[in-house]
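**Q** sequence unknown, structure follows:
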C-alpha cells in the first residue's frame, strides 16, 4: 500500500470521526492529512509528508481557534434571538401590578411581564429582552 493511500484513509477516518463527534477540529486535521496525501502523490519523502500534515493541520486548527476567540460570545439561551424568536418582539403594557409584574396578551395567551433589573416600570410599548420560564423580561421602548 502506498503512502498516499494510507494518508487518504487516515483523512477519511478523521472526517468520519468528525461527523460522529460534531467537532470542526477533526475536519481541520483531516485537511492536514489530505495535504500529506497530495505531498505523497507529488513524490515527497515520508518526513516531508509528516511535516506537511503537521503544519497544515496545526495551522488550520490554530487559525480556527483564533477566529473563534475573536468573535463575540453568543448571548445566553434565554436572551438569544436565534434560539427564542420572542426576543425583540413588542408588547403593550397598560398597567403594572404592585409586585412589579404586568399581565400582557401576547401570541394569543396571557403572559406575565417583568421589567429588566434596573429599568423603571412605565406603561406603553415594551420590547421582549429575555424569556425566563413563563415570564417575559421587557425593556421600555
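**A** All right, it came through fine. No experiment lies behind these values; they were computed from the predicted model shown. Numbers count the residues shown, from 1 in each chain.
**Q** CA only for contacts and neighbour counts going forward, please
**A** Will do.
**Q** all helices for this structure, in order.
**A** Listed in chain order, the helices of the chain (DSSP state H) span 3-21, 25-41, 46-70.
**Q** Buried residues, the longest one. List them.
**A** Going by neighbour count (16 or more other CA atoms under 10 Å), the buried part of helix 46-70 is 49, 50, 52, 53, 54, 55, 56, 57, 58, 60, 61.
**Q** next one: the first one
**A** Of the residues in helix 3-21, those scored as buried under the neighbour-count criterion (16+ other CA under 10 Å) are 3, 4, 7, 8, 9, 10, 11, 12, 14, 15, 18.
**Q** let's bring in a second model and compare:
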C-alpha cells in the first residue's frame, strides 16, 4: 500500500474515535493526518509528511481552541438555570412574611419561600430566582 493510504486510514480511525469522544479535538488531529496523506500523495519523504501532519494538526487544534467552540462556557448552577428548572422566572404571591420566610401555594402545593439577600420582606408578588430542594428563593 502507498504511504498516503496509511495516513488516510489513520485519519478515518481518528474520525471514528471522535464520534465516541464527543469533542472536536480528535477531528483536528484527523485533519492533520489528512494533510500528511496529501504530502505523501505529492511525493514528499516521511520526515516531511510527519512534519506537515504535526504542523497542520497543531494549527487546527489551536484554531479550535481559540474559536467559540473551544472556549469554556460559563457554567450556571442548576438551581439557578431557567433551562434546567422551568419554575425560575415565574411569579408567586406572598401574603405574609415571618423572619424572612413564608409558605405559599404554588402549582397546587405548599412551598417554603425564602427571601433572596438584599430584599425587603413585604407582602406582594415575587419572582422565583432559584430552587433549592423544596424551597423557593424569591426576589421582588
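**A** Sure, I can see it. Nothing here was measured: the structure is a model prediction, and the numbers come from that model.
**Q** TM-score for this pair?
**A** TM-score for the superposed chains, counting by TM-score structural alignment, normalised by the length of structure 2: 0.78, backed by 139 aligned residues with a CA RMSD of 2.5 Å.
**Q** coming back round to it: mind putting the helices of structure 1 in a markdown table, distance to residue 106 of structure 1 included?
**A** Listed next are the helices of structure 1 as a markdown table, based on distance: least, CA to CA, whole Å:
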| stretch | distance to residue 106 of structure 1 |
| --- | --- |
| helix 3-21 | 40 |
| helix 25-41 | 43 |
| helix 46-70 | 37 |
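**Q** so which of those helices comes closest to residue 115 of structure 1?
**A** For residue 115 of structure 1, the closest of those is helix 46-70, at 32.2 Å, according to CA to CA.
**Q** what's in contact with the closest one?
**A** Here helix 46-70 of structure 1 makes contact (CA atoms under 8 Å, 6 or more residues apart in numbering) with 3, 25, 28-37, 39-40.
**Q** From those, pick the one nearest residue 75 of structure 1.
**A** residue 25 (23.4 Å).
**Q** what's the burial count for the closest one?
**A** 20 (other CA atoms under 10 Å).
**Q** Alignment lookup: it to structure 2.
**A** Structural alignment (TM-score structural alignment) places residue 25 of structure 1 against residue 25 in structure 2.
**Q** out of everything not next to it in sequence, what's closest to that match?
**A** Computed as CA to CA, 6 or more residues apart in numbering, the closest residue to residue 25 of structure 2 that is not its neighbour in sequence is residue 61, at 6.2 Å.
**Q** correct me, but residue 40 of structure 1 touches residue 4?
**A** Yes. Using CA atoms under 8 Å, residue 40 of structure 1 is in contact with residue 4, at 5.1 Å.
**Q** how big is the offset of the longest strand that structure 1 contains relative to structure 2?
**A** The strand that spans the most residues within structure 1, counting by DSSP state E, is strand 124-132. By mean CA distance after the TM-score superposition for structure 1, the fitted strand 124-132 of structure 1 averages 1.7 Å away from its aligned residues in structure 2.
**Q** buried ones in that strand?
**A** Burial within strand 124-132 of structure 1, assessed by neighbour count using 16+ other CA under 10 Å, is assigned to 126, 127, 128, 129, 130, 131.
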